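Participant: My questions are about this predicted structure, shown below with the sequence.
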Amino acid sequence: MSRILVVGEDTLCCALGERLVAACLPDWQLAQPSIDTKGVTKLQPSLPRYLSLARSLHPVLCIADTDGQCAVELRAKWLPQAHERFVLRLAITEAESWVLADRQGFAQALEVPLNKLPQCPDEESDPKRLILTLVKKSKIRQFRDEVVSSADPSKPGTGYNLHLGAFVRGQWDAKRAVEHSPSLGPVNAS
C-alpha cells in the first residue's frame, strides 16, 4: 500500500489534508500522524526538509493558508524547486474557506442556516471570523460555548480546533467543497 505524509500549517490544515488523502487516494494511508508545524513561520523554513523527504522516501502533501497573499507568488517563493512527489496546496485566504466550501455539510454538522454560508468562501476576507459569526447562531449550545471564545466573541474558543477538526475528519466532503472553492480545485499547470 502506498503511503503519504501530510504536513499542515495548523491542526485544521492537517485535518483537511488527511480528508483530502482519504477522498482522492482511498487506497493510500498516512505514513505517520500528520505534522502540525503550529504556524507558517515554522512551516516555511521546513519546506526544503519535506521536499527532500518527498524525493527520497514518500510523497508529501502540504497544506497552508495564503493569508491574503498571492498563491502563485507564495508558491514560487516557498518552493522554487518543485517536485512531482511534493504537493503544496494553498487555501485562499485561510483553510477555513475550504471548511466553509462544503456548505451543506457545514450547515448540517454545526446546525447553522445554509443560506448564511457564502457561495464562494475563497472571496471572504476573513473566513475564520465568518465561522465564528455563524457558530454563534448554532442551534447547538456546545458549539456556541466551545467554538467561540466567551471572553472575546471575535476569537476562537477552546473547542474551535476540536469541533472543526471533527467535522472535517468525519463529515466534510471534498467533492461538495470543490464546487464552491476554486483554490481547492485542480491546480492549473500553466
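Facilitator: It's in.

Participant: switch to C-alpha atoms for all contacts and neighbour counts from now on
Facilitator: Fine.

Participant: can you pull out the strands in this structure?
Facilitator: Shown for the chain, the strands assigned by DSSP state E span residues 3-8, 29-30, 35-36, 60-65, 86-91.

Participant: Can you pull out the residues in contact with the last one?
Facilitator: Strand 86-91 is contacted by residues 50-51, 54-55, 59-66, 71, 75, 97-98, 122, 183-184 when judged by Cα atoms under 8 Å, 6 or more residues apart in numbering.

Participant: Use this one as the comparison:
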Amino acid sequence: MAKPLEIALVVEDVLSLVLMEKVLAHTGRGYTVLRPLVERGVGNIRKSVPKYVSASRALPHVVLADLDQMRCAPLLRQQWGVAKLPDSMLFRVAVRESEAWVLADRAGFADFAGIPVIKVPAAPEALADPKQELVNLVRRSRNKRLAAELVPVQGSAVSIGPLYNERLGQFVRETWDVGAAMANSPSLERTFSRLQSFMA
C-alpha cells in the first residue's frame, strides 16, 4: 500500500473544505490533511500565495479558490502569479464557486433538497451565481425545515441561512456522489485528475 500523502489544504470556506476532503478520499491515494486552512475569502488566499509556495517545500500544499466573476481559470492563475508553481504545490479553481460542485450531483442534491431533479441545472458551472441558485432551489423545497436552515430570512443582509454550512457539509459528507458530480462539472473532474497524479 502506498504511503499516505500528507498535505496542507487551503480553501476559502467550510463548504470547500468538506468538498475537498471528500474528493481527496475518493482518489484512494491515502491523502492525510495535516493542516486545513480555511481562509475566509478569496482575497486572503490571493494575498498568502507566496507564503504557501514557500511552505509547500516542507509540506505539499493543495489550494482551492473560486473563480467567482473572473473570466476564466487561466486568467486568474496569470493575475495571481500561479501559472508556474513548484511540484509541491497544486492550485485548483472551482468554476464559478464550490456550490457548482455541490449542484453537479443532480440526483443527490434533488433528493436532499426535496425538489424534482429536472429543476437542478445540468451545467452548474455555466451559472453566474451557483450559490444564489442553490439557495433559490432550496427556497422552493417541500422541506420547510431545510429551507429555514439554508435560506436567509426575507430582508436579511446575509446571503445564506443560519445552518447553511452545517447542513450542506452534512450532505456532502454523507450523500454527495463525487463520480456523479464529475460528469456535470469539468473543473471538479480536472481537480480530481490532478489529485490522482499530484506528488506521485
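Facilitator: Done, it's in. Quick caveat: nothing in here was measured; it's all calculated off a predicted structure.

Participant: that older thread, Serialize the strands of the first structure to TSV and add fields for mean neighbour count.
Facilitator: Formatted as TSV, the strands of the first structure follow (neighbours: other Cα atoms under 10 Å):
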stretch	mean neighbour count
strand 3-8	24
strand 29-30	15
strand 35-36	18
strand 60-65	24
strand 86-91	21
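
Participant: Could you dump these into JSON lines and include distance to residue 189 of the first structure?
Facilitator: Formatted as JSON lines, the strands of the first structure follow (distance: least, Cα to Cα, whole Å):
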{"stretch": "strand 3-8", "distance to residue 189 of the first structure": "22"}
{"stretch": "strand 29-30", "distance to residue 189 of the first structure": "26"}
{"stretch": "strand 35-36", "distance to residue 189 of the first structure": "27"}
{"stretch": "strand 60-65", "distance to residue 189 of the first structure": "17"}
{"stretch": "strand 86-91", "distance to residue 189 of the first structure": "12"}
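
Participant: quick one, helices of the second structure?
Facilitator: Taking DSSP state H as the criterion, the second structure carries its helices at 14-26, 42-55, 73-80, 98-104, 106-113, 130-139, 144-150, 164-174, 178-182, 186-197.

Participant: quick one, which of the ones you listed is packed in tightest?
Facilitator: Mean neighbour count (mean count of other Cα atoms under 10 Å) peaks for helix 98-104 among the helices of the second structure, with a mean of 27.

Participant: Which residue numbers in the first structure does that helix align to?
Facilitator: Per TM-score structural alignment, the counterpart of helix 98-104 of the second structure in the first structure is residues 95-101.

Participant: Mind reading off the mean deviation between the matching stretch and the second structure?
Facilitator: On superposition with the second structure, the mean distance recorded for stretch 95-101 of the first structure (mean Cα distance after the TM-score superposition for the first structure) is 0.7 Å.

Participant: corresponding residue for residue 19 of the second structure in the first structure?
Facilitator: Residue 19 of the second structure maps onto residue 16 in the first structure, by TM-score structural alignment.

Participant: Between its first and last residues, how far does stretch 108-128 of the first structure reach?
Facilitator: 18 Å (Cα to Cα, to the nearest Å).

Participant: Name the residues of that stretch that are buried.
Facilitator: Buried positions in stretch 108-128 of the first structure, judged by neighbour count with 16 or more other Cα atoms under 10 Å: 109-113, 117-122, 124, 126-128.

Participant: Next, work out how far apart the corresponding residue of the first structure for residue 89 of the second structure and residue 51 of the first structure are.
Facilitator: By TM-score structural alignment, residue 89 of the second structure lines up with residue 86 in the first structure. To residue 51 of the first structure, residue 86 of the first structure is 6 Å away according to Cα to Cα.
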